[in-house]
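Student: heads up, no residue letters with this:
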């Protein structure tokens, strides 16, 4: 009943000039207050006064109102845990007040009381969101118990909401960084997100490929749909086909019931296929059909339309896999419509302080510790490290350091010994004699960059600000090991 709130202020029977309609003044709380504030609403003063005395004896804070209009004013301006209201009041009924309260302050619990109890009225009240429905004449212990339980329910719901918010905050993964190589990836992902194109996310393990996939999903037209992630390498080959496409009852030995696959679960959303290079030839064929025809067949079932967007990821060189005959060429080109390469941490070292700060704050809060500072020596050590495990390794190192740290500053001694003993990952400066031909300088820079990126030409092109085709052209016929 949407217009109830406005109607409450317009009805003439709620704008009486009687001082009783203004609500009684708030009385001081006795010592030992339990933190419960109850608002009593009834047009009969004797009932209000009796209930007020009862709740004061129970060390509760009591507010009163003699009509719905002033009850709403109290709710808007004060912190109220429970409203105890009469059902039958002149003008606006208790049920209408209940509806208005749930629109203004949904978290407030409402207990209705009436001398005209009926099953129909109780059911209606519960459907509208009332916590309880009690009949007059009221019994002191009954009404106190009902109000206490309503307040406890409200407290538990509030704690539950707070806990969910905190869990969401602690588990929320963010893309953090400002390095040029990282910004380029985000720009490409942002442009690709609103489209319907299939995206292939490349990069080493631990670089955040799934985070990039989620970033694309959350900025796509399918953001309200599910994001379903599948690690193709973690599921045994013998059941991967069933996991992806589902099966009908009796499709194979042990299939005692119909089961939806990940494609069905991702309907209207995004399906993230991690480690796509691990797919068997049989599953590759079925995936190719999905990408070409937009349909698939569950094991033992009929053709189903696939309403999903696919984002795939791999740390393998898929083109090399194609050349080796382990990955279908036609599937590779279907997947590689838009390619995004997540840069390794060594290629975005300037982002390490940002990531350290983020993970220190995250794990300090998760472990109930005060926010830690980071010593300069510790940060320098992390800046110099090669991070073969990339951002995932950095996160694990910070979590360990935060847990084991005994002071208010994360020191160099809190870092793993292996990190302290590792060689510096800082790239060596290149020097050229005056008069070195520009072509030779370009070639040397390209080769050194490829060493830094472990042969990843796509990443090297991003770092140098040139196209991958340019790298291939410059290296054509050149020994890249020299």
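Tutor: Perfect, thanks for sending it. These numbers were taken from a predicted model, which means no experiment stands behind them.

Student: please make it C-alpha for all contacts and neighbour counts, starting now.
Tutor: Will do.

Student: run through the strands of the protein in chain order.
Tutor: 37-41, 61-65, 82-86, 109-114, 132-135, 199-202, 227-231, 269-274, 295-296, 304-305, 308-314, 338-341, 373-374, 409-410 (DSSP state E).

Student: now those strands as TSV including distance to residue 212?
Tutor: Output for the strands of the chain, formatted as TSV (distance: least, CA to CA, whole Å):
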stretch	distance to residue 212
strand 37-41	47
strand 61-65	51
strand 82-86	45
strand 109-114	42
strand 132-135	48
strand 199-202	8
strand 227-231	12
strand 269-274	10
strand 295-296	26
strand 304-305	26
strand 308-314	10
strand 338-341	9
strand 373-374	28
strand 409-410	29
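
Student: I'd like these laid out as a markdown table, including mean neighbour count and distance to residue 418.
Tutor: Listed next are the strands of the chain as a markdown table, based on neighbours: other CA atoms under 10 Å; distance: least, CA to CA, whole Å:
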| stretch | mean neighbour count | distance to residue 418 |
| --- | --- | --- |
| strand 37-41 | 25 | 58 |
| strand 61-65 | 24 | 60 |
| strand 82-86 | 28 | 58 |
| strand 109-114 | 25 | 57 |
| strand 132-135 | 20 | 62 |
| strand 199-202 | 26 | 28 |
| strand 227-231 | 18 | 29 |
| strand 269-274 | 26 | 29 |
| strand 295-296 | 19 | 49 |
| strand 304-305 | 14 | 51 |
| strand 308-314 | 25 | 28 |
| strand 338-341 | 22 | 28 |
| strand 373-374 | 16 | 19 |
| strand 409-410 | 19 | 17 |
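
Student: against that first model, consider the following:
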């Protein structure tokens, strides 16, 4: 049933306890002084220990042994204290330290009561073990998630950023994350959450730019059935879904002034009004993000001053890629390593010190996201990536041409709602890529993509593709 280790200087009594426990299928070992007990504890790894409080012939008494056990890292063990002459203060001290229970050795001994105490101690042990395993699993998951979206970089600005994330994560304050498009605001929000005490609870992400003016309040605060035309059932808003956890609202500047006022009230009062329903208390930590200058929007009366100053106290500002120095090549290395997991047949023949000079000749207005798409483009278009390839493609971006720019705007391509339009746009970009890759050699292009020359010529004319 389980392992029990007994510490009692009364050999006869210790043997009696052991016999009773062994008859009930417990595995039992005994020690009669503290040093041998602690050695045995290390080897035997019991789930429950019976500790005599008074051990006059030992180096440590039972309370001293209990202290030693409790100091051991990653050790779960329940302690039942024994004594026939211990003072009340000693018993109280042991219980305060974390002992499970106390059994009086004098008077009439009840085997049933004794076995019940042991059984209850094992139940508590199992509960604490399960909790420990869950905490370990949670911590392992936290580390895996952090590794999945690391904030790559070693420049001073990124070091300060990591320090801020670590400090803010330990608090409950709401956070404003600002930075240009593509600088990594969402990654910051994830890392804040993964390192916070809210981790394991809801993490709701929404882009405020996706809310329509007619439905924004419903999306944020929820509605009851019949609250407005088309409200056929109850709907939980973002604040309710995030209750107990974190709500991350990206592009906060896109919200209208009326909704901003409601969010301010939600922040200050920790409550929301459900459309067509009641006021409800919510416990939500808020992360906001914006790529706009909110202070300028306040001057233009497009953003509420009171909300701005409510958020302005705890700000994480991300630097643009062009200000991050050597980080650009560290990021390229990281993206290459990730892409090699998918494109494992690609050959990388790059001196990254030389590549850095090429990369720094471009402004990277789309920041880290643009660099990531650029790296993906290289892996899609080239079997072998060299410094010459990187330099040529960067120069193409500088001239405002090349396919890399079209790949970098992939999000806009996906925004096409009509399927046929999206298909045609893909076909156009694909053919343009292949023309560039095959140096405008239609024969090679046709052979490589599996289309006859006449079909290729028709599509070139259809999309007005000229030789590159």
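Tutor: It's in. It should be emphasised that the depicted structure is a prediction, and the values quoted were computed from it without experimental measurement.

Student: just to revisit the earlier point, out of the strands of the first structure, which is closest to residue 325 of the first structure?
Tutor: strand 308-314 (16.8 Å; CA to CA).

Student: mean shift between that closest one and the second structure?
Tutor: Aligned to the second structure and superposed, strand 308-314 of the first structure gives a mean residue distance of 0.6 Å (mean CA distance after the TM-score superposition for the first structure).

Student: so that strand corresponds to what in the second structure?
Tutor: Mapped onto the second structure using TM-score structural alignment, strand 308-314 of the first structure spans residues 284-290.

Student: quick one: contacts of the matching stretch?
Tutor: 172-179, 185, 189, 239, 242-253, 270 (CA atoms under 8 Å, 6 or more residues apart in numbering).

Student: next one: stretch 300-312 of the second structure
Tutor: 174-176, 253, 256-257, 260-261, 264, 294-295, 297-298.

Student: what range in the first structure does it sit on?
Tutor: Counting by TM-score structural alignment, stretch 300-312 of the second structure corresponds to residues 324-336.

Student: for the matching stretch, buried residues please.
Tutor: 326, 327, 328, 331, 332, 334, 335, 336 (16 or more other CA atoms under 10 Å).

Student: state the distance from residue 321 of the second structure to residue 354 of the second structure.
Tutor: 18 Å (CA to CA, to the nearest Å).

Student: next one: residue 313 of the second structure
Tutor: Separation of residue 313 of the second structure from residue 354 of the second structure (CA to CA) stands at 42 Å.

Student: same check, this time on residue 261 of the second structure
Tutor: Taken as CA to CA, the span from residue 261 of the second structure to residue 354 of the second structure is 52 Å.

Student: go ahead and confirm residue 138 of the second structure touches residue 200.
Tutor: Yes: counting by CA atoms under 8 Å, residue 138 of the second structure touches residue 200, with 7.4 Å between them.

Student: what's the neighbour count on the corresponding residue of the first structure for residue 330 of the second structure?
Tutor: Alignment note: residue 330 of the second structure maps to residue 354 in the first structure; criterion TM-score structural alignment. For residue 354 of the first structure, the neighbour count with other CA atoms under 10 Å is 12.

Student: over to the one 3 residues further on?
Tutor: A total of 15 residues lie near residue 357 of the first structure under the criterion other CA under 10 Å.
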